[in-house]
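Participant: Structure here, sequence nowhere to be found:
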């Protein structure tokens, strides 16, 4: 299981997701360009000293990321978290090798990326509300995925 961040916008959210990744032992793929410098103070503050415990792979573009993904055998599924999905994350059957893709806070992912994912899932929410904070969404879906695959760290 890996978390994939597509061109992140907000350093505090990215730092929080990286802290989540460190605590749960889940690697991160960062697809650039990001909207901030990774030396940004708010990013470092959100990640605290956990950043040294995260395995991060950086990719210059979605095409570079996807080329690396499809070169793996077997190719892991790319699962997009989006408000534009029909299937709920609790109804979806996760695999240990899934890559959970989170879009930009401001715009999600472009249609060209939507067309290249293997699955789209959403978090059920009350009608009339747009979306959850991306770090909250990452934690909710990753938690369900790790529960289903028995992927939580062993204490």
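Facilitator: Sure, I can see it. Fair warning: this is a prediction, and the values are worked out from it, not measured in the lab. Numbering: from 1, shown residues only.

Participant: Only C-alpha atoms from now on, for both contacts and neighbour counts.
Facilitator: Fine.

Participant: for this protein, which helix is longest?
Facilitator: Identified as the longest helix of the chain according to DSSP state H is helix 134-149.

Participant: Touching that one from outside, list them.
Facilitator: By CA atoms under 8 Å, 6 or more residues apart in numbering, the surrounding residues in contact with helix 134-149 are 1, 3, 13-14, 16-17, 20, 89-90, 93-96, 100, 102, 105, 123, 151-152.

Participant: okay, pairing it with this:
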């Protein structure tokens, strides 16, 4: 899987998303300009000690991203989409793109990819969810659809303390 962040502005969100990408063996693609420097403490603090394990690529702009990923199947998460993120079937090597926190993905890009635009349903007049939460929601649906390939599917308790109730 691939997560694409179009001009992300907040280092904590990108750090959190980076940590999610490491935990899911997902590549992270960052399209400039970024609203921060990648070496900022806030990015690394949110990513904890996982940032050095992250597979991340930075692009100068959207065209650079397209040029370096020819033929990429790109789903675009936007509040403007008519269908939800559960209405599509995600390919194992697809790209899921999210826009910057303040404005989302520009409409001129969305129009060119309207058949692959998806949304997360929300109640009422809420404008949007937090970017890192949105990435986790859509990414985990895509991973679920692909059988959580090569992911740990079982946890193990180290100590069990069960009381028999009478």
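Facilitator: Arrived safely, thanks for sending. Keep in mind it's a predicted model, so treat the numbers as computed, not measured.

Participant: what's the TM-score here?
Facilitator: Remark: TM-score between the superposed chains equals 0.92 [TM-score structural alignment, normalised by the length of the first structure]; 151 aligned residues with a CA RMSD of 1.2 Å.

Participant: Quick one, which of the contacts of helix 134-149 of the first structure are buried?
Facilitator: 1, 3, 13-14, 16-17, 20, 89-90, 94, 100, 102, 105, 123, 151-152 (16 or more other CA atoms under 10 Å).

Participant: Let's see which of the residues you listed end up in strands.
Facilitator: 3, 100, 102 (DSSP state E).

Participant: in the longest helix of the first structure, what counts as buried?
Facilitator: Those would be 134, 135, 137, 138, 141, 142, 144, 145, 146, 148, for helix 134-149 of the first structure by 16+ other CA under 10 Å.

Participant: Would you check the span in the second structure matched by that helix?
Facilitator: The alignment of helix 134-149 of the first structure onto the second structure (TM-score structural alignment) covers residues 131-146.

Participant: what's the offset of that stretch from the middle of its chain?
Facilitator: Between the centre of stretch 131-146 of the second structure and the centre of its chain there are 7 Å (CA atoms, centre = their mean, to the nearest Å).

Participant: cool, stretch 85-96 of the second structure as well?
Facilitator: Worked out by CA atoms, centre = their mean, stretch 85-96 of the second structure lies 12 Å from the chain centre.

Participant: contacting residues for residue 55 of the second structure?
Facilitator: Neighbours of residue 55 of the second structure in contact, by CA under 8 Å, 6+ apart: 22, 26, 27, 28.

Participant: how many neighbours does the first one have?
Facilitator: If I follow you right, that is residue 22 of the second structure. Counted with other CA atoms under 10 Å, the neighbours of residue 22 of the second structure add up to 19.

Participant: now it: how far from residue 1 of the second structure?
Facilitator: 11 Å (CA to CA, to the nearest Å).

Participant: how far away is the spatially most central residue of the second structure from residue 24 of the second structure?
Facilitator: Geometric centre of the second structure, nearest residue: residue 135, 3.3 Å, by CA atoms, centre = their mean. Counting by CA to CA, the gap from residue 135 of the second structure to residue 24 of the second structure is 12 Å.

Participant: same check, this time on residue 82 of the second structure
Facilitator: Counting by CA to CA - residue 82 of the second structure and residue 24 of the second structure are separated by 28 Å.

Participant: who has more neighbours, those two?
Facilitator: residue 24 (19 against 12).

Participant: In the second structure, what residue corresponds to residue 110 of the first structure?
Facilitator: Checking with TM-score structural alignment, residue 110 of the first structure has residue 106 as its match.

Participant: and its match, how many residues sit next to it?
Facilitator: 12.

Participant: Name the nearest residue to it, sequence neighbours excluded.
Facilitator: Setting aside the residues directly before and after it, residue 106 of the second structure is nearest to residue 99 in space (CA to CA, 6 or more residues apart in numbering), at 7.7 Å.

Participant: Is it correct that the one you found is in contact with residue 105?
Facilitator: Yes: with contacts counted by CA atoms under 8 Å, residue 99 of the second structure reaches residue 105, the gap being 4.2 Å.

Participant: Next, show the common contact partners of the two.
Facilitator: 6, 78.

Participant: Can I take it that residue 28 of the second structure is in a helix?
Facilitator: No: according to DSSP: H, G, I helix; E, B strand; the rest coil, residue 28 of the second structure belongs to no helix; its state is strand.
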